[in-house]
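**Student:** coords below, sequence missing:
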């Protein structure tokens, strides 16, 4: 079978496409014929050995797949050949065939296509866990989403509206802000790109506060980090909750005195570990997300697709932060 492999640490250009033996499902596993793979920011990190997990090489990146069950191991009763499923293996997905524990697969709802399925679980799962379980976002509160046109940011915009919040979208270009408005954001603002001096950061904090109604945001969803973090923290409301999701712009150093002055909570979001620690809560959240999709309340936006042979371009596009919504790699027919 064809596989996209990371053999040495490095950027997307180091990935190679090779033929390797297809796996065989062991006891408790299912074998999936992969149809689509969602590309996410961790894919840009894991191939450079900059992610929390460092799989042994060679390995295939790709942490989110959709496909058809074509084999089952001993003891598997609730999944059958021919079932259309979604799985989040963490890595290993950029292949034609993949084995995963049967308990880890999620049935695809009727009417959902493979590209949508491959674009759903990681981004919406992360954002729903963050907003619901970590921040306790309530109807009527104000949610500020940084990086609002990216995968998890776009999901946070949609889910914030589903949960009844007033959503303010922040992104680096007017096109991205408009994209977030199309997702349902109530307001938006463009923030500057690159490094910011203190004056620019101060102006940005004022812009955040004005956009969130003057009193500041009750919840901030930050998958960006870098120089954007402190201005956002300064624009929080009393008893606000600051969600730390990711750091493509760099790991910030927050002035903790601000958390005291505003009674603000800074909350880490590590969805992958949460899934492993509380699988029952994960199953419940997945049920909610599938229901939201079936009701038309969320809709993953896949802006670009690539064939398996060009998977490195998909990862590069995500690393360049040029993607609106999600990018997906198609596998097979």
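**Tutor:** Yes, it's here. Nothing here was measured: the structure is a model prediction, and the numbers come from that model. Numbers count the residues shown, from 1 in each chain.
**Student:** could you use CA atoms for every contact and neighbour count after this?
**Tutor:** Will do.
**Student:** can you give me the strands for the stretch 1-150 of the chain?
**Tutor:** For the stretch 1-150 of the chain, applying DSSP state E, counting those that start in this stretch gives strands covering 2-5, 16-19, 29-39, 64-72, 84-87, 97-101, 106-107, 142-145.
**Student:** switch those strands over to JSON lines; also include mean neighbour count and distance to residue 189.
**Tutor:** Written out in JSON lines, the entries for these read as follows (neighbours: other C-alpha atoms under 10 Å; distance: least, C-alpha to C-alpha, whole Å):
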{"stretch": "strand 2-5", "mean neighbour count": "23", "distance to residue 189": "38"}
{"stretch": "strand 16-19", "mean neighbour count": "14", "distance to residue 189": "40"}
{"stretch": "strand 29-39", "mean neighbour count": "28", "distance to residue 189": "26"}
{"stretch": "strand 64-72", "mean neighbour count": "26", "distance to residue 189": "31"}
{"stretch": "strand 84-87", "mean neighbour count": "26", "distance to residue 189": "35"}
{"stretch": "strand 97-101", "mean neighbour count": "22", "distance to residue 189": "42"}
{"stretch": "strand 106-107", "mean neighbour count": "18", "distance to residue 189": "36"}
{"stretch": "strand 142-145", "mean neighbour count": "30", "distance to residue 189": "10"}
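**Student:** now for the most centrally placed residue in the chain: which residues touch it?
**Tutor:** The centroid of the chain falls nearest to residue 123 when counting by C-alpha atoms, centre = their mean (2.8 Å). For residue 123, the contact set (C-alpha atoms under 8 Å, 6 or more residues apart in numbering) comprises 40, 151, 152, 155.
**Student:** okay, now the one to match up with it:
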């Protein structure tokens, strides 16, 4: 064999339950192309094969002029590390070998070389005659490498074979000399049980594979679940722009950031004007930029306009060696910012990206997609990034899209089975990425219950504490609220019907479906998105229950709302203002502009990161303090807030990490009542009443939903971390994919291609 390249590692299960297929194609020069495939033994005829290796076989390679008849060679020393326990260690690294692969017998060392003796177990020895060299025997030989100091980067697996020759067949026991050549490259000389040459490998390159990578490769979803992730471009720094003769812009070259950035370009009104200039003798530009102006433009009109330019570009032979750069702004979402704001892709630009991506795949090298943020540094960075076919520039930094497995980067993958119900729950308590999507049994509905197809679910600090193992008492299932569509109603439910869009408190909302008490549901207001509706129940019910039911806040009284830029904080500020109260608020200084939008004056707003708010608000109230405190802080912040509560005041605690004793508070702060609460204590009947009252306030315009930051449920660890670090403004929501239940005709463009065929099969 002249060379062999491994496409993907193959780790056989202990019972060997796998089908293996070998294809060999001949050629006139005697070279034969070889491919090795596999798929699970129980796979049906429609399941695709996974290619594991490709290679080229050449006949007539002479046997090597060496032998290993003197065994072990003179001067070789036995390796001190015992073979016993080797396969347990390999299994811990993600390489689980069955009985056929456990034939390692003895290992010696001579200089840097390893001398290995291995044999097929008796149960498979008879199969050896059917192979040139049994693959399990050859793989077993390489296990000797694990007897040395284990590599820190993970297990080492074969990656590329070069110069493979076979001079004998049918060996069931071998002697092998492994010669390391550095950088994971080794040579092999394989002899039979008496030392006669069997095979030689000039070079075998090994590559490290982590345990996580092995798990992803052998996962049932490994071959199909990928996602796009934007990463910093591998090139360091931007190059200087080329001379002006090499660049042209279709449009006003003096606008769009070119002149301010000092990029020399020549402007043409459109592609026809550029073509006319070429007819008059102007040089053909290397790079032509087509800026997309999406203001007040319909998506279809914009895409059609770009399509016309693309067709004209391909039809003009003089542009064959040039590239057309389609320049957009905000067409792709690269990353969220430190303050929690997320990019909202421009719909027109996104449509154009979809079109030009197709053109890139059909005509490599002719088109480039670039998305900029408008900063001068970003325009200067364009020239240095044109080696990529698609990229975005933010603040002068270049980002490129790359495919990564769905199972990497903290992304959650549902359990196997497209129709199997599942939910998100805590899998490893103590860290914010310790959640997983696990199977869930669908239970029958009891009287008064409703099954909701969840489309979005609100994330609360309760969920963060639950994952971290810090919630006092039983936190129950994750996901307390959400919005979706009614799938089923139980006995005694008359207010809802299948298909109704509803919102409210749910039991286990982090999944495709959840059960709810019908009394704690309400119909979604017209015009609301599922994300908006999912952001409302807990934050507004908590604020309403705290201020109206527990504190009895009256017009003319003063109230201190902590963390006023959070979901409950924003809801409480609006409710307090509606009730006619004087509002004082705290928030981190970066979020003050958000709080000021609710009309909170400068003297009534302070930082939630220090206890200086006590002095600020004490001065503002001339030492009198406030009537009501809605608290979610801990430690010295609670003490400072209690000191701000005037006699006869009410301190309501919704936090869970520093709950005080009400009698001790009353003794230390005479006249102050203290009550810690959970909104679920209100009971289903009262929760339903409060939800109805809140919806009336929304309909009248007295309240408005809080800002929402949403993640797909697959990115839940990221959302939990974001909330746990208090980076959010308003509410954090997880979206849940809706099942596709439509009937009728579906048009799949490119249906005969690889992706199109997969989509069509999935729809069927």
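**Tutor:** Yep, that arrived. Because the structure is a prediction, the values reported are computed rather than measured.
**Student:** can you calculate the TM-score here?
**Tutor:** For this chain pair, the superposition-based TM-score is 0.85 by TM-score structural alignment, normalised by the length of structure 1; 315 aligned residues with a C-alpha RMSD of 2.4 Å.
**Student:** follow-up on the earlier one: tell me which of the contacts of residue 123 of structure 1 persist in structure 2.
**Tutor:** Comparing those with structure 2 on both residues aligned by TM-score structural alignment, their matches' C-alpha atoms under 8 Å, the contacts found in both are 151, 152, 155.
**Student:** ok, and the closest non-adjacent residue to whichever residue in structure 2 pairs up with the last one?
**Tutor:** In structure 2, the position corresponding to residue 155 of structure 1 is occupied by residue 571, as judged by TM-score structural alignment. Here the nearest residue to residue 571 of structure 2 in space, its sequence neighbours aside, is residue 540; by C-alpha to C-alpha, 6 or more residues apart in numbering that works out to 5.4 Å.
**Student:** what about that neighbour, how many neighbours?
**Tutor:** Close neighbours of residue 540 of structure 2, defined as other C-alpha atoms under 10 Å, add up to 25.
**Student:** that one maps to what in structure 1?
**Tutor:** Applying TM-score structural alignment, one finds that residue 540 of structure 2 aligns to residue 124 in structure 1.
**Student:** burial measure for residue 175 of structure 1, as a count.
**Tutor:** Counted with other C-alpha under 10 Å, the neighbours of residue 175 of structure 1 add up to 13.
**Student:** just to be sure, it is in a helix?
**Tutor:** Yes. Assessed with DSSP: H, G, I helix; E, B strand; the rest coil, residue 175 of structure 1 lies in a helix.
**Student:** all helices for the stretch 201-350 of structure 2, in order.
**Tutor:** Per DSSP state H, counting those that start in this stretch, the stretch 201-350 of structure 2 carries helices over the ranges 211-217, 258-261, 271-279, 299-315, 347-362.
**Student:** oh, that last question was meant for the stretch 51-200 of structure 1, not what I typed.
**Tutor:** If DSSP H, counting those that start in this stretch is used as the criterion, the helices of the stretch 51-200 of structure 1 fall at 114-118, 121-128, 151-162, 174-182, 198-211.
**Student:** and the last one, what does it pack onto?
**Tutor:** Applying 3 or more C-alpha pairs under 8 Å, 6 or more residues apart in numbering; DSSP states H and E, one finds that helix 198-211 of structure 1 makes contact with strand 187-190, helix 229-234.
**Student:** contacts for the longest one?
**Tutor:** Yep, that's helix 229-234 of structure 1 we're talking about. Helix 229-234 of structure 1 is contacted from outside by 201, 202, 204, 205, 208, 220, 222, 242, 252, 254, 255, 258, using C-alpha under 8 Å, 6+ apart.
**Student:** and that helix against structure 2, how far off on average?
**Tutor:** Mean deviation of helix 229-234 of structure 1 from its aligned counterpart in structure 2 after superposition (mean C-alpha distance after the TM-score superposition for structure 1): 1.4 Å.
**Student:** what does that helix correspond to over in structure 2?
**Tutor:** With TM-score structural alignment as the criterion, helix 229-234 of structure 1 aligns to 638-643.
**Student:** picking up where we left off before, show the contacting residues for the match of residue 540 of structure 2.
**Tutor:** Going by C-alpha under 8 Å, 6+ apart, residue 124 of structure 1 touches 152, 155, 156, 159, 289.
**Student:** confirm residue 687 of structure 2 sits in a strand?
**Tutor:** No. Using three-state DSSP, the secondary structure at residue 687 of structure 2 is helix, not a strand.
**Student:** excluding chain neighbours, what is closest to it?
**Tutor:** The shortest distance from residue 687 of structure 2 to any non-neighbouring residue, by C-alpha to C-alpha, 6+ apart, is to residue 520 (6.0 Å).
**Student:** also residue 215 of structure 1?
**Tutor:** Using C-alpha to C-alpha, 6+ apart and skipping the chain neighbours, the partner closest in space to residue 215 of structure 1 is residue 237 (5.7 Å).
**Student:** count of neighbours near that neighbour?
**Tutor:** Neighbours of residue 237 of structure 1 (other C-alpha under 10 Å): 21.
**Student:** residue 430 of structure 2 too?
**Tutor:** Other residues near residue 430 of structure 2 come to 15 when the count uses other C-alpha under 10 Å.
**Student:** ok, residue 287 of structure 1 next?
**Tutor:** Using other C-alpha under 10 Å, the number of residues around residue 287 of structure 1 comes to 12.
**Student:** what does residue 594 of structure 2 give?
**Tutor:** Number of residues near residue 594 of structure 2 (other C-alpha under 10 Å) recorded here: 17.
**Student:** that one and residue 564 touch, don't they?
**Tutor:** No. Using C-alpha atoms under 8 Å, residue 594 of structure 2 makes no contact with residue 564, being 9.1 Å away.
**Student:** what residues are shared contacts of those two?
**Tutor:** Shared contacts of residue 594 of structure 2 and residue 564 (C-alpha under 8 Å, 6+ apart): none.
**Student:** work out for me the element the residue nearest to residue 215 of structure 1 sits within.
**Tutor:** strand 236-244 (DSSP states H and E).
**Student:** sorry, back to before: looking at structure 2 now, which of the contacts of residue 124 of structure 1 still hold up?
**Tutor:** Kept across both, from the contacts of residue 124 of structure 1, using both residues aligned by TM-score structural alignment, their matches' C-alpha under 8 Å: 152, 155, 156, 289.
**Student:** which of those lies closest to residue 144 of structure 1?
**Tutor:** The shortest approach to residue 144 of structure 1 among these belongs to residue 156, at 9.5 Å (C-alpha to C-alpha).
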